[in-house]
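Undergrad: Turn this into a model:
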Amino acid sequence: MMIEERHKLILEELKANPSVTVKELSKKLFVSEPTIRRDFTELHNKGIITKIHGGAIINTTAAYREIPFFLRENEKSIAKSEMGRRAAAMIEDGMVIMLDGSTSAYHIVPFLSQFKNLTVITSGAKTAVALAESNIRTFCTGGQMIIHSFSYVGKQAEDFVKNVNADILFFSCHGLDEKGRMTDNAIEEANIRRVMFEQSEKKILLCDSSKLGKTYFYNMGNISDIDDVISDVDIFHILHSTNT
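TA: Modelled structure (predicted):
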């Protein structure tokens, strides 16, 4: 099992339980106890968890409510890259496009250098850097950075978005349930996406299969309110089958 996958599973366990022990995780993940201790130390040093005697607890501040970007970036990376390629097929020269701070939107960047006179607006810090390195005209919202996702939120970010217009928005969500509701568990990120909706002519959801059937606290709207969905599965067929 790759280290990134172990870290993701450890964080999922900690999100579901107040604390976990080295022994429990060693048995559940089929790895040695020293391996789990090393994982705990690395996550502790990154400020994501706190080590306690024989185990660990997750840090519960707003900055660490989510699995960090560096772990999510590698999750379903092949599927996200293919989704990025399909998203790029919807773009034309001279467009203004908007990307949220998700790892799904980040995977569109490698396919954008083929376009002429493209302008990209993003709330993702890592996405902005990748765009600039590709010599693409880039505007970053600025604002308060959410550490786990390297994305900008808050009034400053929202005010920036309110003053621009985009031809097309590519965004993600944390959960898409059987009723087609898009949800998030961080109100700040749900809010910036809602503002992006208002300022974009077309809205395209990037949603891989790991997000299906999940519901979080904050509503972002319904897929009936947007223009299309790009996924690694046939989402519309799945939703239709679920509701019939």
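Undergrad: switch to C-alpha atoms for all contacts and neighbour counts from now on
TA: Fine.
Undergrad: tell me the SS of residue 168?
TA: Following DSSP: H, G, I helix; E, B strand; the rest coil, residue 168 is assigned to strand.
Undergrad: how close does it get to residue 237?
TA: Using C-alpha to C-alpha, to the nearest Å, we find residue 168 at a distance of 24 Å from residue 237.
Undergrad: who's more crowded, these two?
TA: Neighbours per residue, other C-alpha atoms under 10 Å: of residue 168 and residue 237, the larger number sits with residue 168, 23 against 9.
Undergrad: OK, contacts around the more buried one?
TA: Taking C-alpha atoms under 8 Å, 6 or more residues apart in numbering, we find residue 168 in contact with 96-98, 200-204.
Undergrad: Number of residues surrounding the spatially closest residue to it that is not a sequence neighbour?
TA: Ranked by C-alpha to C-alpha, 6 or more residues apart in numbering and with sequence neighbours excluded, the top spatial neighbour of residue 168 is residue 202, at 4.5 Å. Counted with other C-alpha under 10 Å, residues neighbouring residue 202 total 17.
Undergrad: now do residue 2
TA: Neighbours of residue 2 under the rule other C-alpha under 10 Å: 6.
Undergrad: Chain neighbours aside, what residue packs nearest to the residue nearest the centre of the chain?
TA: The centre of the chain sits closest to residue 102, judged by C-alpha atoms, centre = their mean, with a distance of 3.3 Å. Leaving aside its chain neighbours, residue 102 sits nearest to residue 172 (6.2 Å; criterion: C-alpha to C-alpha, 6+ apart).
Undergrad: Give the full set of residues in contact with that neighbour.
TA: Residue 172 sits next to 100, 102, 104-105, 205-207 when contact means C-alpha under 8 Å, 6+ apart.
Undergrad: Where does residue 50 sit: helix, strand or coil?
TA: Secondary structure for residue 50, judged by three-state DSSP, is strand.
Undergrad: Please provide the structure for the following sequence as well, for comparison with the first:
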Amino acid sequence: MSITKRQEQILSLLEEQGFLSVERLSKLTYTSSSSIRRDLTRLQNLYLIRRTHGGASIFRELNHAVPLSSRMEKNIAEKRKIAKNASVLLRDGQTVMLDGSTTAGFMVPYIAKHKDMILFTNNMQTAITAVNYGIKTHCIGGESVNQSVVTSGEQAYSAIVKIFPDILFFSSQCVDYDGYIYDPILEENHIRELMLKNAACSVFLCDAEKIGHRSLYRLASVNDIDVCVFDQEIPEFHTKTKVIY
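TA: Model (predicted):
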């Protein structure tokens, strides 16, 4: 979850300028364009920036007035708390699906505490972590999304439609006050749609800072999800869905 000094510099530049091209970032940081592209992919996977054609822009609506170091540390603490809260839904012998989000990845230590668990995920790093915990793990193949550790594409889609997990844990970039879940990455949104169709129980993992925002692509309504798990109580957010915090 940590980022490099150069990635921190890129974020600072984007905070100041709003949008910068890969070429401009390369000149400002004295770094090759290929390295900048890898940095931008990393920052997008952490939901800190939005990749656009030829460059990147900052997620101003989610990141304003929050120092980077504090935001990173706080996000880790929140994700751990959310995973702990969600762990009450785990039972021995379950088949568990985790989406490609980093938040869902924090469920792995809690899954490992149960017997005879089977895990499916389209996040390669989550899969490696799960294997190291001794969990029987299936990593869903496919194309890397924006050169990240998350897989998507036709191979992934055809695999997911054949999997019927007992429980799905997933997250997304944000959710508005009307209860609609959004994400800026089309491929990841489609993967989640397929996962949701086959899961016996769906669990949405969300920290409070994601509430009240919208992004590029709408995924679903929280009213169609079985359980929502937050890191704290959110009085202004109302849903008919079961809530854990």
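Undergrad: what's the TM-score for these two chains?
TA: The TM-score (TM-score structural alignment, normalised by the length of the first structure) is 0.75; 216 aligned residues with a C-alpha RMSD of 3.7 Å.
Undergrad: that older thread, the residue nearest to residue 102 of the first structure and residue 230 of the first structure: what is the separation?
TA: According to C-alpha to C-alpha, residue 172 of the first structure stands 10 Å off from residue 230 of the first structure.
Undergrad: Give the intersection of the neighbour lists for these two.
TA: Residues touching both residue 172 of the first structure and residue 230 (C-alpha under 8 Å, 6+ apart): 205-207.
Undergrad: List the buried residues for the helix or strand harbouring residue 28 of the second structure?
TA: Taking DSSP states H and E as the criterion, residue 28 of the second structure maps to helix 22-29. Neighbour counts over helix 22-29 of the second structure (16 or more other C-alpha atoms under 10 Å) mark 22-23, 25-26 as buried.
Undergrad: Between these, which sits nearest residue 128 of the second structure?
TA: The closest of the buried residues of helix 22-29 of the second structure to residue 128 of the second structure turns out to be residue 22 (C-alpha to C-alpha; 31.0 Å).
Undergrad: ok, the closest one to residue 68 of the second structure distance?
TA: Using C-alpha to C-alpha, residue 22 of the second structure is found at 21 Å from residue 68 of the second structure.
Undergrad: mean deviation of the helix or strand hosting residue 85 of the first structure from the second structure?
TA: Applying DSSP H and E as the criterion places residue 85 of the first structure in helix 77-88. Its aligned residues in the second structure lie a mean 1.1 Å from helix 77-88 of the first structure after superposition (mean C-alpha distance after the TM-score superposition for the first structure).
Undergrad: next one: that helix to chain centre, how far?
TA: The chain centroid and the centroid of helix 77-88 of the first structure are separated by 14 Å, computed with C-alpha atoms, centre = their mean, to the nearest Å.
Undergrad: and if you look at stretch 175-192 of the second structure?
TA: 10 Å.
Undergrad: So for that stretch, what gets flagged as buried?
TA: Within stretch 175-192 of the second structure, the residues that count as buried by 16+ other C-alpha under 10 Å are 175-176, 179-185, 187-192.
Undergrad: Of the shared contacts of residue 172 and residue 230 of the first structure, just the buried ones, PyMOL syntax please.
TA: Buried members of these, defined by 16+ other C-alpha under 10 Å, are picked up in PyMOL with:
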select buried, resi 205+206+207
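Undergrad: and which of the shared contacts of residue 172 and residue 230 of the first structure is nearest residue 55 of the first structure?
TA: residue 207 (33.6 Å).
Undergrad: mind checking how far that closest one is from residue 61 of the first structure?
TA: Per C-alpha to C-alpha, residue 207 of the first structure is found 26 Å from residue 61 of the first structure.
Undergrad: do residue 235 of the first structure as well
TA: 33 Å.
Undergrad: neighbour count winner among those two?
TA: Shown here are residue 235 of the first structure and residue 61; by other C-alpha under 10 Å, residue 235 has more neighbours (19 against 8).
Undergrad: for that one, what are its contacts?
TA: Contacts of residue 235 of the first structure (C-alpha under 8 Å, 6+ apart): residue 229.
Undergrad: wait, doesn't residue 194 of the first structure sit right on residue 219?
TA: No. Counting by C-alpha atoms under 8 Å, residue 194 of the first structure stays clear of residue 219, with 9.7 Å between them.
Undergrad: Quick check on those two: which one has the bigger neighbour count.
TA: Ranked by neighbour count (other C-alpha under 10 Å), residue 194 of the first structure and residue 219 place residue 219 first, with 18 against 14.
Undergrad: For that one, which non-adjacent residue is spatially closest?
TA: Closest residue to residue 219 of the first structure apart from its sequence neighbours, by C-alpha to C-alpha, 6+ apart: residue 183 at 4.6 Å.
Undergrad: What does the one you found correspond to in the second structure?
TA: Using TM-score structural alignment, the equivalent of residue 183 of the first structure in the second structure is residue 182.
Undergrad: what's the answer for residue 196 of the first structure, then?
TA: Per TM-score structural alignment, the equivalent position to residue 196 of the first structure in the second structure is residue 195.
Undergrad: Have a look at how far, on average, the helix or strand encompassing that match is from the first structure.
TA: Element membership of residue 195 of the second structure, judged by DSSP H and E, is helix 186-198. Superposed on the first structure, helix 186-198 of the second structure shows a mean distance of 0.4 Å to its aligned residues (mean C-alpha distance after the TM-score superposition for the first structure).
Undergrad: ranges for the helices of the first structure?
TA: Counting by DSSP state H, the first structure has helices at residues 3-16, 22-29, 33-45, 69-72, 77-88, 103-106, 125-133, 155-162, 187-198, 235-242.
Undergrad: want to throw these into JSON lines with distance to residue 144 of the first structure?
TA: Output for these, formatted as JSON lines (distance: least, C-alpha to C-alpha, whole Å):
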{"stretch": "helix 3-16", "distance to residue 144 of the first structure": "24"}
{"stretch": "helix 22-29", "distance to residue 144 of the first structure": "34"}
{"stretch": "helix 33-45", "distance to residue 144 of the first structure": "23"}
{"stretch": "helix 69-72", "distance to residue 144 of the first structure": "16"}
{"stretch": "helix 77-88", "distance to residue 144 of the first structure": "26"}
{"stretch": "helix 103-106", "distance to residue 144 of the first structure": "18"}
{"stretch": "helix 125-133", "distance to residue 144 of the first structure": "11"}
{"stretch": "helix 155-162", "distance to residue 144 of the first structure": "8"}
{"stretch": "helix 187-198", "distance to residue 144 of the first structure": "10"}
{"stretch": "helix 235-242", "distance to residue 144 of the first structure": "33"}
